[in-house]
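Student: Return a 3D structure for these sequence lines:
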Amino acid sequence: MTLLFVEDDSMIGESTCVLLKQAGFNVHWAKTGTQALQLFDNHDYEFVLLDLGLPGLDGTQVLQRIRKVSDLPILILTARDNVEDRVSGLEQGADDYLVKPYHIDELLARIRALLRRAKGATQTEYMLGDIKIIPAAHAVYKNDQLIEVSAKEWSIIETLAATPNCIFSREQLEQKISEKQDILQSNTIEVHIHNIRQKLGKNFIKTIRGLGYKIGNLEQ
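Tutor: This is a model prediction of the structure:
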């Protein structure tokens, strides 16, 4: 998944780009509003991270121009934390607003939430080879045969399938499951992933050394 990241602060931009790439995103970084629009006109993006305080053409103008031609998710990143600025950004077409300094885990969570929202009700199933996942039914099929999975196994499958190009750390998966289930043991994620692979194949969930887990290449 390719996203456009617009940020003029070199320190924030460099560190955020590294973390976004580690999470599985392909990132194009623009340091000015003019550069952002040039990139936007020449590439197909699925998401925009947009700072407001840009030199020259500011983030609000960039937001307005993108919104004239596209409804892709836009998350504003800015040091402007007063209510008026937040309301103005949302009314002009932003989908969400995150105030600096932000934590990368919260940033990733908001990106994933907006991507899920953008897919909407039309996303009824995912395919990976002979595996079919139907989120609304909490059902997983292999070769058209229904596979029984536990609630925690389903939570992992659903989380990874919703954003197939993203890498989730063990801690992120633990947090996701614990929102719906009980407190987890330290090795719970590894155990459940092992069980999922036993049921759906060893390549269904890939281990990205030093980073975490991602699902295979899903067809949507």
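Student: only C-alpha atoms for contact and neighbour calcs from this point on.
Tutor: Noted.
Student: For the chain, just list every one of the helices.
Tutor: Assigned by DSSP state H, the chain shows helices spanning 10-22, 33-42, 59-69, 83-91, 104-119, 151-162, 170-178, 188-200.
Student: tell me which residues in the last one are buried?
Tutor: Judged by neighbour count using 16 or more other Cα atoms under 10 Å, the buried positions of helix 188-200 are I189, H192, I193, N195, I196, L200.
Student: one more to put side by side:
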Amino acid sequence: MRIHLLIADDDPHIRELLRFIFKKEGYVVFEAEDGGQASRIMENELIHLAVVDVMMPAKDGLELCREIREHYDIPVMMLTAKGEIEDKEKGFHSGTDDYLVKPFEPKELLFRVRALLRRYQMVSSEEIRLNDTLIDRKSYEVKIGGESIVIPLKEFELLAQLAANPGRIFTREQLIRLIWGADYEGGSRTIDVHIKRLRERFADRSDDFVITTIRGLGYKLEVRGS
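Tutor: Take a look at the predicted model:
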């Protein structure tokens, strides 16, 4: 099956460049000149990944990203001229998986897109493998080198969420909503406590992955040696 990509950018020159880059790699490309048109395409076409500009008329990229997060289970890359840390923070808070600043190297864009597509395929898997560590979503077990480790349910769900999206930054608010639910009344401090427990639990058991704190944003899991 060929991969369908959506480009949402109001600059026709950027759309032309992206169309050339992606079609050369064999991707099917859909184009939108604003966020509203992108939403309509999403409603009518099967899209596997969206490349979204931040500053667009009708509906900006942040709003579009939040909409995609709410209704679709696909990776999103923000491609924008806004490169300040505050802009990146807004992008990740809206739910983007990756953030690339213009001007960009086409080669870097392509390997980031491939990485996002690989992560997305991992999300739908019942088993997540991080080198010698296996996270089994059916049995709620973590296996390291054949040894089975049973951990508390919320810790497991938190680890599985991060591991299914290696490299993706999740804010504390996103993790609360994903693991505990939108109606959870506890604070985001809950995430910090569970992350601390996960780190302590696996510190002497596995070198396959590390959970990294992204200051001012949240957390991400990185696979070592990848």
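Student: Comparing the helices of the first structure, which stretch has the densest surroundings?
Tutor: helix 151-162 (a mean of 20; mean count of other Cα atoms under 10 Å).
Student: The second structure: matching residues for that one?
Tutor: Using TM-score structural alignment, helix 151-162 of the first structure corresponds to residues 153-164 of the second structure.
Student: one step back: possible to save the buried residues of helix 188-200 of the first structure as TSV with distance to V48 of the first structure?
Tutor: Formatted as TSV, the buried residues of helix 188-200 of the first structure follow (distance: Cα to Cα, whole Å):
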residue	distance to V48 of the first structure
I189	31
H192	34
I193	32
N195	36
I196	33
L200	34
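Student: Kindly indicate which of those lies nearest T32 of the first structure.
Tutor: Of all these, I189 has the smallest distance to T32 of the first structure: 41.4 Å, by Cα to Cα.
Student: got a list of what that closest one touches?
Tutor: R170, L173, E174 (Cα atoms under 8 Å, 6 or more residues apart in numbering).
Student: run the last query once more with 10 Å
Tutor: K152, E153, I156, S169, R170, E171, L173, E174, I177, N195 (Cα atoms under 10 Å, 6 or more residues apart in numbering).
Student: do K206 of the first structure as well
Tutor: K206 of the first structure sits in contact with I167, I193, R197, G212, Y213, K214, I215, G216, N217, where contact means Cα under 10 Å, 6+ apart.
Student: count of residues packed around the alignment partner in the second structure of the fifth one?
Tutor: The one in question is Y213 of the first structure. Superposed on the second structure with TM-score structural alignment, Y213 of the first structure falls opposite Y219. Residues within reach of Y219 of the second structure, counting by other Cα atoms under 10 Å, total 22.
Student: Spatially nearest residue to Y219 of the second structure, not counting backbone neighbours?
Tutor: Among residues not flanking Y219 of the second structure along the chain, T213 sits closest, at 4.7 Å (Cα to Cα, 6 or more residues apart in numbering).
Student: Distance check, the one you found against K220 of the second structure.
Tutor: Look at T213 of the second structure and K220 of the second structure: by Cα to Cα, to the nearest Å, they are 7 Å apart.
Student: Over to T80 of the second structure?
Tutor: T80 of the second structure is 22 Å from K220 of the second structure, by Cα to Cα.
Student: ok, which stretches of the second structure are strands?
Tutor: Using DSSP state E, the strands of the second structure run over residues 4-8, 28-32, 49-52, 76-80, 98-101, 127-130, 133-136, 141-144, 147-149, 170-171, 209-214, 218-223.
Student: Please tell me which residues of the first structure the fifth one aligns onto.
Tutor: Which is strand 98-101 of the second structure. With TM-score structural alignment as the criterion, strand 98-101 of the second structure doesn't align anywhere.
Student: which helices and strands sit right next to that strand?
Tutor: Here strand 98-101 of the second structure touches strand 49-52, strand 76-80, helix 85-94, helix 106-123, going by 3 or more Cα pairs under 10 Å, 6 or more residues apart in numbering; DSSP states H and E.
Student: Dump the ones you listed into TSV; add distance to E70 of the second structure as well.
Tutor: TSV is the format used below for those (distance: least, Cα to Cα, whole Å):
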stretch	distance to E70 of the second structure
strand 49-52	14
strand 76-80	12
helix 85-94	10
helix 106-123	16
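Student: S39 of the second structure: which of the ones you listed is closest?
Tutor: strand 49-52 (10.9 Å).
Student: List the neighbours of the closest one that are in contact with it.
Tutor: 3-10, 18, 29-32, 34-35, 38, 42, 60-62, 64-65, 68, 73-80, 96, 98-100, 109, 113, 116-117, 120.
Student: Mind giving me the ChimeraX select for those residues, buried ones only?
Tutor: Typed into ChimeraX, the line below selects the buried ones among the contacts of strand 49-52 of the second structure, using 16+ other Cα under 10 Å:
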select :4,5,6,7,8,9,10,18,29,30,31,32,34,35,38,42,60,61,62,64,65,68,74,75,76,77,78,79,80,96,98,99,100,109,113,116,117,120
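Student: before we move on, back to that, list just the nearest of the contacts of I189 of the first structure to H28 of the first structure.
Tutor: S169 (23.0 Å).
Student: In contact with the closest one, which residues are there?
Tutor: A23, Q175, I189, T207, I208, G210, L211, G212, Y213, K214.
Student: out of those, which is most surrounded?
Tutor: Going by other Cα under 10 Å, K214 tops the contacts of S169 of the first structure with 24 neighbours.
Student: In this structure it contacts E158, no?
Tutor: No. With contact defined as Cα atoms under 10 Å, K214 of the first structure does not reach E158; the gap is 11.4 Å.
Student: Overlap in contacts, those two.
Tutor: By Cα under 10 Å, 6+ apart, the residues touching both K214 of the first structure and E158 are P164.
Student: I appreciate the help and will end here.
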